[in-house]
Each structure stands twice: as structure tokens, then as C-alpha cells.
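# Here is a sequence with its predicted model. Questions after.
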Amino acid sequence: MDKITPKAASRKEDIISAAITVFADLGYYRATTAQVAAQANISQPYVYRFYNTKEALLLAALERSWDRILQAFSSVREKVKPEDMETAFTEAYKNVLRNFQSEILLQMQAQTIQDPEIRKAMQSGMKRIRDYVLSSFQQSGYPEPEERTTIFLAKGMLCNIALAIDMDELMPNHL
């Protein structure tokens, strides 16, 4: 098996970043790997060196977006008092919304794609977020952690909608 050199690994990350931008701007079905390659300033065959299909590229982009949210939550989880966990997660998610809008818009588009592999990736990503938040709330001693997790996730989804349609007034006060 070929090892990926640091330069190739960097290019792979560039391709994912380009895919996120292109897919979020144009939509998955309208976007092409040629457009992704152009955004990454590489040739289209180089995209296929790492990702055999456009779907594989989308799956990698979605994985990055879910990882980003988990990293944001993880970065604050150990630094706050248990009673401040929800507020810390809220601020972490706001930062993701501000700094990685295309990733959130990509997730929103992927929610509507009926392809079984993409649907499975979306379910897996959302489950990872839900489980992490629920576990954090349980370990922090929050009362009714399942209900609070559901409400927290629902507020996050409302924030996503507010972002997508540029309606700040829909942003919940607590998120």
C-alpha cells in the first residue's frame, strides 16, 4: 500500500476544502469534480487519485464537517464547570457557524439527498453529535439530559436555517 506523503496529505485536505466550498455554493448535484479541481488549483485526475467518485468526496467532506463540530465541543468540554457545559457548547457551535459556514450549508444540503450512503453518513454524524452532547450532559449531572440534548440540537438546527436563509432574527437567544 502506498504511503501518503505530507505534501499529498496536504493536497488531499485542499481537495476536501475545495469540495466543501463548491458543493455548498452550487449544490452537490450541480457541482462537478472539475469545478472542485479548479477551486483547489489542481487537475481533475488528481482529485480522482484520492477520491474515486464524487460521492466519496462528499462523504469525506461531510466527515470533516461532523469532526469539526465534535472538535469544537471537545475543546471546551474539559475546560468548563459542569453547570456551564451547555453554554460552552453553544458558544463553540456559534464559532463553527461563523467560521465554517460552508460546512454547515453542506450538511443541510446533504440532509435532503436520498442516496443510501450519504443518508447513512448523515445519520452517523448526527448520532455522533447527539451521543457526545448527551454523554456530556449526563456526566455533568444535568437534570433531564435527554430532553436537554434534544432541545440543544433543535436550537442548533434552527441556527442552521437562520444561517442558510440569512435571517438572524431566527437565531435562538441561547444559541
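Thanks, I have the structure now.

# When you work out contacts or count neighbours from here on, use the C-alpha atoms and nothing else.
Fine.

# and the gap between residue 112 and residue 169?
24 Å (CA to CA, to the nearest Å).

# Pasting the second one now:
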Amino acid sequence: MTKASSTSANRRTDIVSAAIEVFAEIGYYRATTAKVAERAQISQPYVFRFFSTKEALLQEALEVSWTRIFDAFRSVIATTGPERLENELVQAYVKIMDDYQNETLLQMQAQTIKEETITQTMQNGFREIQQIVYTAFKDAGLERPQEKTLIFLAKGMLCNISLALSLPELMVVDE
């Protein structure tokens, strides 16, 4: 990779990171590419060098956030035995939520955005996560893997709500 293409790739990453922050903080509809450019410390036309529309920028930001979850879950699955699998997947997701809160908030917002490409990106992300978890539970020999997957995903959504509303008590479990 040449220095120019390396710098270009870094700038693209910087723009996506700035977009995640701006979209999560003020919402997709209120955010502008000018605000994203300001956060990335570049000019607005430079944003359009990489992304033809704000929607395309959102789509890439969402794909980055989904990929982070896919990679984390696949890593856990590759290194964890059946007896700890579910707990380790939960811990991996909690770490993502702690380290990348804006990505979680962005995904939550994107569930209400009705542009077709965004809806498809979110559907694809949820389908992939569902398949990754289901296959892992099934391959691990866990009983009722489909039901366990459903409950796992439901708990994940509750984690998201807990984060978004600053209500950690939603996640308290009596032992």
C-alpha cells in the first residue's frame, strides 16, 4: 500500500469514526456532513470524496459496528468450550458496549430509519448475529439452541436499552 493510499484509508476510517460519534450524539437526521467533517477535522467536500451521501456514510458506520460484533463473537466461539460459551459471548458484547457505546447507540437509532439501504444493513446484521450465535449453540450441543439464541438476542436488546436510557437496574438479576 502506498503512503497516499494508506493516508486515504486512514482518513476514511477517521470520517467513519467521526460519523459514528456525531450520529450517536445528535441523531442521524439532525447530523450533517459538515458536522462530521468538523469532528474529523477535515473539510466537508473531503467527506464527499469518500461517501456520495450521508446515507452511504451511515451504512458504512453501521457495517463497521456489525463487523466488530461478528469478529468478537467468532473469536469467542473459536476459543471457548461449550460450558462457558454463552457467558463468554455475553462478556464480549458487554465489552463492546463499554468500549464502543456510540456504535451501540447508532445501531439502536438505525432500527428506526426507514431508508431501504439502512433497513437492509440492519436486517443483514441481525441475521448474521442470529446465525453466528445459533450455529455456535447448536455446534456446542446446547439444548434448545434456537430458543437459547432468541433469549440471548433479547437480552442483548435489553442491554442496549439499559445503556441508552442509563438504567443499569434493568440488567440486575437476582441470584
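Looks like it arrived, so ask away. These figures come from a predicted structure and were not determined experimentally.

# Mind checking the TM-score on these two?
TM-score for the superposed chains, counting by TM-score structural alignment, normalised by the length of structure 1: 0.95, backed by 171 aligned residues with a CA RMSD of 1.2 Å.

# before we move on, which element is the spatially most central residue of structure 1 in?
Centroid-nearest residue in structure 1, with CA atoms, centre = their mean: residue 65, separated by 2.3 Å. Element membership for residue 65 of structure 1 (DSSP states H and E) is helix 54-77.

# re the thing from before, could you report the separation of the residue nearest to the centre of structure 1 from residue 83 of structure 1?
Taking CA to CA as the measure, residue 65 of structure 1 falls 27 Å from residue 83 of structure 1.

# Not counting sequence-adjacent ones, nearest residue to the residue nearest to the centre of structure 1?
Once flanking residues are discounted, residue 65 of structure 1 sits nearest to residue 103: 5.4 Å by CA to CA, 6 or more residues apart in numbering.

# Buried ones in the helix holding residue 65 of structure 1, by neighbour count?
With burial defined by 16 or more other CA atoms under 10 Å, the residues of helix 54-77 of structure 1 counted as buried are 54, 57-66, 68-70, 72-74, 76-77.

# Check the burial of residue 148 of structure 1 by counting its neighbours.
Neighbours of residue 148 of structure 1 under the rule other CA atoms under 10 Å: 16.

# What helices and strands are in contact with the host helix or strand of residue 156 of structure 2?
Element membership of residue 156 of structure 2, judged by DSSP H and E, is helix 145-164. In terms of contacts (3 or more CA pairs under 8 Å, 6 or more residues apart in numbering; DSSP states H and E), helix 145-164 of structure 2 is packed against helix 101-110, helix 116-139.

# how about 10 Å then?
Contact here means 3 or more CA pairs under 10 Å, 6 or more residues apart in numbering; DSSP states H and E; on that basis helix 145-164 of structure 2 packs against helix 85-99, helix 101-110, helix 116-139.

# Against structure 1, what's the mean shift for the second one, could you check?
Following superposition, helix 101-110 of structure 2 is found to deviate from structure 1 by 0.3 Å on average (mean CA distance after the TM-score superposition for structure 1).

# next one: that helix to chain centre, how far?
On the basis of CA atoms, centre = their mean, to the nearest Å, helix 101-110 of structure 2 sits 7 Å off its chain's mean C-alpha point.

# which parts of it are buried?
101, 102, 103, 104, 105, 106, 107, 108, 110.

# ok, now stretch 122-132 of structure 2?
Neighbour counts over stretch 122-132 of structure 2 (16+ other CA under 10 Å) mark 122, 125, 129, 130, 132 as buried.

# now, among those, which is nearest to residue 96 of structure 2?
residue 129 (14.2 Å; CA to CA).

# wait, what's in contact with that closest one?
The contact partners of residue 129 of structure 2, by CA atoms under 10 Å, 6 or more residues apart in numbering, come to 66, 67, 69, 70, 73, 74, 123, 135, 149, 153.

# Where does the helix holding residue 156 of structure 2 end up in structure 1?
Under TM-score structural alignment, helix 145-164 of structure 2 corresponds to residues 145-164 of structure 1.

# For the matching stretch, which outside residues touch it?
Contacting residues not belonging to stretch 145-164 of structure 1 are listed as 86, 89-90, 93-94, 97-98, 101-102, 104-105, 107-108, 126, 129-139, 142, 166-175 [CA under 10 Å, 6+ apart].
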